[in-house]
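Participant: this is a predicted model, with the sequence first.
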Amino acid sequence: MVAVKRSNCFHKHGHHVKCQTSNNPFMIIFACIQIVLSQIPNFHKLSWLSILAAVMSFTYASIGLGLSIAKAASGGEHVRTSLTGVQVGVDVSGSEKVWRTFQAIGDIAFAYAYSTDTIKASPPENKSMKRASGVGVTTTTLFYVLCGIVGYAAFGNDAPGNFLTGFGFYEPFWLIDFANVCIAVHLIGAYQVFAQPLFGFVERLCAGHYPDNKFITREHAIDVPFCGVYYLNFFRLVWRTAYVIVTAVLAMIFPFFNDFLGLIGAGSFWPLTVYFPIEMHIAQAKIPKYSFRWVCLKILSWVCLIISLIAAAGSVEGLIQSLKTYKPFQTRNEE
């Protein structure tokens, strides 16, 4: 959202202008949208959200990939590239490169931090889940690899963290604006995808502990014109609103996107995507202990744990370095 405003500023006044724009008003707007969306019960049943998110992802990834290909093919300016990336002693120090590599692993882990259906199901559902997961992971990997390779070919060692919001491209500004709007729409839905399971968990936990508390359990029917009946729960209203406000304030205090992305990825990848699915599969398939298959699965789990710990260390180091030069609620516009 900030990138759209800055893009229009660059187009109007030139690329040499700083075009400083505060992130905070846009974070507040984002939070207000999330407060409204968070009050929708059974949000996960809105199938159109998944379709919209998929379309948005495909659109902005394709635009970024297309612009990178065009920039790399034009050969307008020489970019420094090498097989091992940024050069120690030129771009970064040796320790910085190690920490950045660890952080990058966390970013990749975040992209693949999802839980698949490991519960025994009927053959049609089981086959559908396997097919959907296979297509999803293959498509995702294809886009990530292409964006990474072609993006590096286009920008070299000076590649921005995000070549759409980091202004690797300035023109055509309208296309970049459209891509960033797609990102914003996608992230509005993505916030709910991550938050709704937590909302549901806390509400079920509280309802179980305090079943007679009317503030927690009572649903008030409200007739909304043209929309039907909406059931208002005051606990849901207060708890979800407070959660969104707290996350918005934290985002304004610590707007370090890549560092937090890597940290979240490192924290969620091993338990949700590796450990629990493997343990569930071992129990479900009744794999004998210390058998070849059991040992291989355990080795895979431990290797992924080590990767997650390494990624977490890199992300924490990145946050520490960022905090050394950052003041709370201060805008960081990076080109």
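Facilitator: That came in fine, so what should we check first?

Participant: make it CA atoms for all contacts and neighbour counts henceforth
Facilitator: OK.

Participant: which parts of stretch 241-253 are buried?
Facilitator: 241, 244-245, 248-249, 251-253 (16 or more other CA atoms under 10 Å).

Participant: next one for the comparison:
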Amino acid sequence: MGEEEGDRRTEALLEKLSESSYNPSEEPQVRRTGTVWTAMAHIITAVIGSGVLSLAWSVAQLGWVGGPTAIVFFAGVTVVQSSLLADCYISRDEDGHGVVVRNKSYVQAVRLYLGEKSRLFCGFFLSISLFGSSVVYTLTSATSMRAIQKANCYHTEGHGAPACSAAGGGSDVYYMVLFGVAQLVLSQIPDFHNMAWLSIFAAVMSFSYSFIGFGLGAAKVIENGVIKGAIGGIALASTTQKVWRVAQALGDIAFAYPFSLVLLEIEDTLRSPPAESETMKKASRASIAVTTFFYLGCGCLGYAAFGDATPGNLLTGFGFYEPYWLIDLANLCVVLHLLGGYQVYSQPAFALAEQWFATEGSSVDLNVFRLCYRTAYVAAATAVAVWFPYFNQVVGLIGAFSFWPLAIHFPVEMYITQAQVAPWTARWLAIRAFSAACLLVCAFASLGSAVGVFGSKES
């Protein structure tokens, strides 16, 4: 029964390939020069972002057992799903040798392996996730820019100065608009193949502020002479509040990891030999190992330093006041990193719209459409950030809502089709169990994060 089902899957996939309008000889000549190092730069730029700044808060909600366990769990999940998705980049002929299709984007791969209905379903979640990441990056950059102003004020006026607590209180909008203007310029970068320099620069910035956050947390623990925090995390007034906080914390951690929505775009920049999937898996494993080290360091040291007073954003919550120039440098690195990180998540959204426009055969010039669409996209992301300026809640909601469909469901289904995994075999059952477990965790996190976002808006 399993073999018959596998044969049917193979026939269906070959039929889709034969119906595809793709012809390798007609593919535009793109120079793929990427290496494991450039892939790591893209991944680190995509993964180590605003999510790392909320991890100390997340660990504080989950406690000394739950916090590190959740970080390691999502790291493991990301290793598995990135490996599954990397194998879906190239669809080969029946003999397994010739390249039939290069799936240069997530949506293209979903359409080929799973069909048009799945593509539409995927496009909905992908659009929300990509746009949501732009909103979160706008929020984070504005918070970091204002933190620089406040740090200088605290240094000059004293740590308890009331004027500094209110410094820039109404200026977040100004900083969001400033960041948006910068993105209007960067958004004119044509595509991923022209972004290696920006990703390398952004990756260096992410390492810089992660090191600073790591070091500040360690220094604070040494200064305190004691490790703060509790096994069960921060105690709240009611069990219901605790449950929602735990759910929100899981959403924050989920947001901090996956890069599945840009993995195939990154893989399409890689040269071969060796096989692109082999290079991508190596880059993914190395990048996730590095980011997990920093995540555990920033999350656990932040909680150890501040305990129940752990801020929502480690570098802007002002548990750290001095040395003020180091706080300034860290927040500047955050802003510079997010300038590139924003583009890593925006380019697939731009490509989606522009591919649709090109297929419509409109009389409007593509360059004019690109300018107008990308400008409108950045303006809309900035406007939403202004309307919902709740960092931890927004991070958690976007992470939890999009994690399972994009990082788990579609990669699993595509891999089963691509690898022709027969139903009810041990491998099939293991993959299905993996998907189901992640679904339960993400449903719980989504509910708690939604309560956090809309509860904050109402209050």
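Facilitator: Structure received. Everything numeric in this text was worked out from a predicted model, so none of it was measured.

Participant: picking up where we left off before, CSV for the buried residues of stretch 241-253 of the first structure, including secondary structure and distance to residue 154 of the first structure?
Facilitator: Putting those into CSV (DSSP: H, G, I helix; E, B strand; the rest coil; distance: CA to CA, whole Å) gives the following:
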residue, secondary structure, distance to residue 154 of the first structure
241, helix, 43
244, helix, 38
245, helix, 39
248, helix, 34
249, helix, 36
251, helix, 31
252, helix, 31
253, helix, 33
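
Participant: so which of the residues you listed comes closest to residue 303 of the first structure?
Facilitator: Distance to residue 303 of the first structure across these (CA to CA) is lowest for residue 251, with 31.8 Å.

Participant: mind checking how far stretch 178-186 of the second structure is from the chain centre?
Facilitator: From the chain centre to the centre of stretch 178-186 of the second structure is a distance of 20 Å (CA atoms, centre = their mean, to the nearest Å).

Participant: hmm, I was thinking of stretch 103-122 of the first structure
Facilitator: 12 Å.

Participant: then stretch 149-156 of the second structure?
Facilitator: 31 Å.

Participant: now it on the first structure. Mean distance?
Facilitator: Compared with the first structure after fitting, stretch 149-156 of the second structure deviates on average by 0.8 Å (mean CA distance after the TM-score superposition for the first structure).

Participant: which part of the first structure matches that stretch?
Facilitator: Counting by TM-score structural alignment, stretch 149-156 of the second structure pairs with residues 5-12 of the first structure.

Participant: hmm, who's touching the matching stretch?
Facilitator: 16-17, 19-21, 170-171, 173, 176-177 (CA atoms under 8 Å, 6 or more residues apart in numbering).

Participant: in it, which residues are buried?
Facilitator: For stretch 5-12 of the first structure, by 16+ other CA under 10 Å, it's 6-10.

Participant: same question, stretch 9-29 of the first structure
Facilitator: Going by neighbour count (16+ other CA under 10 Å), the buried part of stretch 9-29 of the first structure is 9-10, 19, 21, 23-24, 27-28.

Participant: can you give me the end-to-end distance of that stretch?
Facilitator: 20 Å (CA to CA, to the nearest Å).

Participant: residue 211 of the first structure belongs to a strand?
Facilitator: No - using DSSP: H, G, I helix; E, B strand; the rest coil, the assignment for residue 211 of the first structure is coil, not a strand.

Participant: can you get me a residue count around it?
Facilitator: By other CA atoms under 10 Å, 14 other residues sit near residue 211 of the first structure.

Participant: now swap in residue 279 of the second structure and tell me
Facilitator: Neighbours around residue 279 of the second structure, by other CA under 10 Å: 22.

Participant: what lines up with it in the first structure?
Facilitator: Using TM-score structural alignment, residue 279 of the second structure pairs with residue 128 in the first structure.

Participant: again with residue 112 of the second structure
Facilitator: Under the alignment (TM-score structural alignment), residue 112 of the second structure maps onto no residue.

Participant: same thing with residue 239 of the second structure?
Facilitator: By TM-score structural alignment, residue 239 of the second structure lines up with residue 94.

Participant: which parts of the second structure are strands?
Facilitator: Along the second structure, the segments classed as strands by DSSP state E run 90-92, 99-102.

Participant: where in the first structure does the shortest one fall?
Facilitator: This means strand 90-92 of the second structure. Using TM-score structural alignment, strand 90-92 of the second structure lines up with nothing in the first structure.

Participant: in that strand, what's buried?
Facilitator: Here strand 90-92 of the second structure shows 90-92 as buried, counting by 16+ other CA under 10 Å.

Participant: many thanks, have a good one.
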